[in-house]
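**Student:** Quick one, fold the following:
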Amino acid sequence: MRDSIDERLKLDQNAQVNEIEIQKIKANPYQPRKTFDQARLKDLAESIQLHGILQPIVLRKTIAGYNIVVGERRYRASKIAGLTHIPAIIKELTDEDMMELAVIENLQREDLNAIEEAESYKKLMEDLKLTQQDIATRLSKSRPYIANMLRLLQLPKEVTGMVKDGKLSGAHGRTLLAIKDKQKVKKIAHQASRESWSVRSLEQYVNTCNDGKTKQSTSSQPASKPKFIQQQERQLKEQYGANVMISTKHKKGQITFEFKSEAEFKRLIHQLNEKYKEE
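**Tutor:** This next block holds a predicted model:
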């Protein structure tokens, strides 16, 4: 039976730590994360300048030098800090090990955006000939979770780029999958990003589109909403300082206040209570 990824990476407490020239080190070719937060790298670089590198990175020896197995942020920050050598432990690993470790390390750190995560799963499937269930088992995920993440790659490249850039979340992307017209998907995606729609707002808009109740509109509200309801939403937003959505169906309605923190929630409750006392 093949050893677990943790066993293959497990470091002996007595493992030799080597000082390796940074110029001989290359990034893991299977690294799924393509973007690194430069501000956080600079913070780490300042910490390294003050305290040094507290934990060695892990490398694999290659013909041309070394590939990073674990510790690419430390490596990048060390270059910013001006280090010429970095402490490292050398491990013997296969290409398969390198690929799995690169994905797992980033997933455990929650550093990947939704598209990078989905692309990682796709690469594991294609390069290692794994099924969705194989990946789910190895990464302790459910198969439906893997399948739903992979579906994000069906979005137009323009939209996946917005998710990568943080203009939309993975949840926004999954909601947009319900729209089959690719051009409409791009238009709605840009509108949702430009007007900072919540996932819930986007879901309601997509549902009305699919139900045939409205057509694509350049306004921030679905076109099917009566103007007086849109006006009430704007007034409530101004009054309470929060996004408000009013929905009606079968002669019933619902008013939704959106809050993004416990403090904002408490503020809204206080305002609503005060308004009730006044009346």
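**Student:** only C-alpha atoms for contact and neighbour calcs from this point on.
**Tutor:** Fine.
**Student:** same for the longest helix anywhere in the chain, what does it pack against?
**Tutor:** The helix that spans the most residues within the chain, counting by DSSP state H, is helix 262-278. Helices and strands touching helix 262-278, by 3 or more C-alpha pairs under 8 Å, 6 or more residues apart in numbering; DSSP states H and E: there are none.
**Student:** So which residue is smack in the middle of this structure?
**Tutor:** Ranked by distance to the mean C-alpha position of the chain (C-alpha atoms, centre = their mean), the top residue is Asn113 at 2.6 Å.
**Student:** one more, for comparison:
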Amino acid sequence: MAVRKKGLGKGLDSLIPNTRSTQGKKEDGKKPEEKEEKMPGEQLVKITKVEPNREQPRKHFDEDSLMELEDSIRQFGVLQPLLVRKNKDYYEIIAGERRWRAAKRAGLKEVPVIVKDFSEQEILEIGLIENIQRENLNPIEEAMAYKKLIEEFHLKQDEVAERVSKSRTVVTNSMRLLKLDEKVQQMIIDEMLTTGHARALLSLENKEDQQILANRIFDEKLSVRDVEKLIKEWKNPKKKKEIIKEKHAFLYEDLEEKMKSVMGTKVSIHSKSSGKGKIEIEYYSEEELEHVFYKIMSIKRGEES
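**Tutor:** Here you go, the predicted model:
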């Protein structure tokens, strides 16, 4: 019987050391008690010879966090070596891209690395595990990494779950987020929506509906419970029509205010269900009518020029 390959989740610490004694201050801000010691297999290489892995799950790096790490590296150097593999004439980062980015910004010429030889699948697994353990991935990046392990390396969901030390339910729920409209996914990446909001939106099959409600969640700062209630109403055709009408009314009110500020008098928009309508501009004297006329003409001349 073939021996089943174990996941890397629980053994990751042996590949990526999490502690290193040194004089001064650690990257996490704590003071060590011992003098600096090199990790087994650690070596210094030119930073220009190190490049990130284009396939690594993490695509977004928090600017404030990078600046803090950059300041720490300027003072105390890179305290934890990067895990890399040799790739032709350069070293490809397996784990530690954030440290590499901060070191470049800090102007370092060399960085400490530990060179290991891994397969493409192992590299993806390690990158995914490291970022999950350190909570560096946004929900969409995590879901995309799970999907890649399944599609490119033909793993099953329970095998992926085993490798990253997560339950199968967590992996399944994570991947479901990829069924959302791409614009909604971007809102999750930009932290405009929480995963709770996102899961609620999954009950809507129409992606245009997902977009409309996602924007409303952000604009009105709705809670997850508010969204769940709203979706129940949304699925009711009569309620849905009322919600759209409310949305249009809000839009018209905003347009009326903007036109009022331009014209200098009250403006009313009267819309019909067909999409047609009319705009009323009020005036209270002949002088005000003349002012409105010249205002419209000046706008027209500005467009023609």
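**Student:** got the contact list for the counterpart of the residue nearest to the centre of the first structure in the second structure?
**Tutor:** Matched to the second structure by TM-score structural alignment, Asn113 of the first structure sits across from Asn138. For Asn138 of the second structure, the contact set (C-alpha atoms under 8 Å, 6 or more residues apart in numbering) comprises Ile188, Ile189.
**Student:** What of His85 of the first structure?
**Tutor:** Taking C-alpha under 8 Å, 6+ apart, one finds Glu19, Ile20, Glu21, Ile22 in contact with His85 of the first structure.
**Student:** Put the buried members of those into a PyMOL selection.
**Tutor:** Here is the PyMOL selection string for the buried members of the contacts of His85 of the first structure, based on 16 or more other C-alpha atoms under 10 Å:
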select buried, resi 20+22
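**Student:** List the buried residues in the longest helix of the first structure.
**Tutor:** Buried, per 16+ other C-alpha under 10 Å, within helix 262-278 of the first structure: Leu268.
**Student:** Show me what the host helix or strand of His248 of the second structure packs onto, helices and strands only.
**Tutor:** Counting by DSSP states H and E, the element that carries His248 of the second structure is helix 237-263. When contacts are defined as 3+ C-alpha pairs under 8 Å, 6+ apart, helix 237-263 of the second structure packs onto helix 224-235, strand 267-271.
**Student:** centre of the chain versus the helix or strand that comes right after the shortest one, how much separation?
**Tutor:** Tracing the chain past strand 267-271 of the second structure, the next element assigned as helix or strand by DSSP H and E is strand 277-281. Distance, stretch centre to chain centre, for strand 277-281 of the second structure: 42 Å (C-alpha atoms, centre = their mean, to the nearest Å).
**Student:** The first structure: matching residues for strand 277-281 of the second structure?
**Tutor:** So strand 277-281 of the second structure sits over no part of the first structure, by TM-score structural alignment.
**Student:** For that strand, buried residues please.
**Tutor:** So, applying 16+ other C-alpha under 10 Å, buried residues of strand 277-281 of the second structure: Ile281.
**Student:** coming back round to it: the helices and strands packed on helix 237-263 of the second structure into JSON lines, with extra columns for mean neighbour count and distance to Val292 of the second structure?
**Tutor:** Listed next are those as JSON lines, based on neighbours: other C-alpha atoms under 10 Å; distance: least, C-alpha to C-alpha, whole Å:
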{"stretch": "helix 224-235", "mean neighbour count": "16", "distance to Val292 of the second structure": "42"}
{"stretch": "strand 267-271", "mean neighbour count": "15", "distance to Val292 of the second structure": "11"}
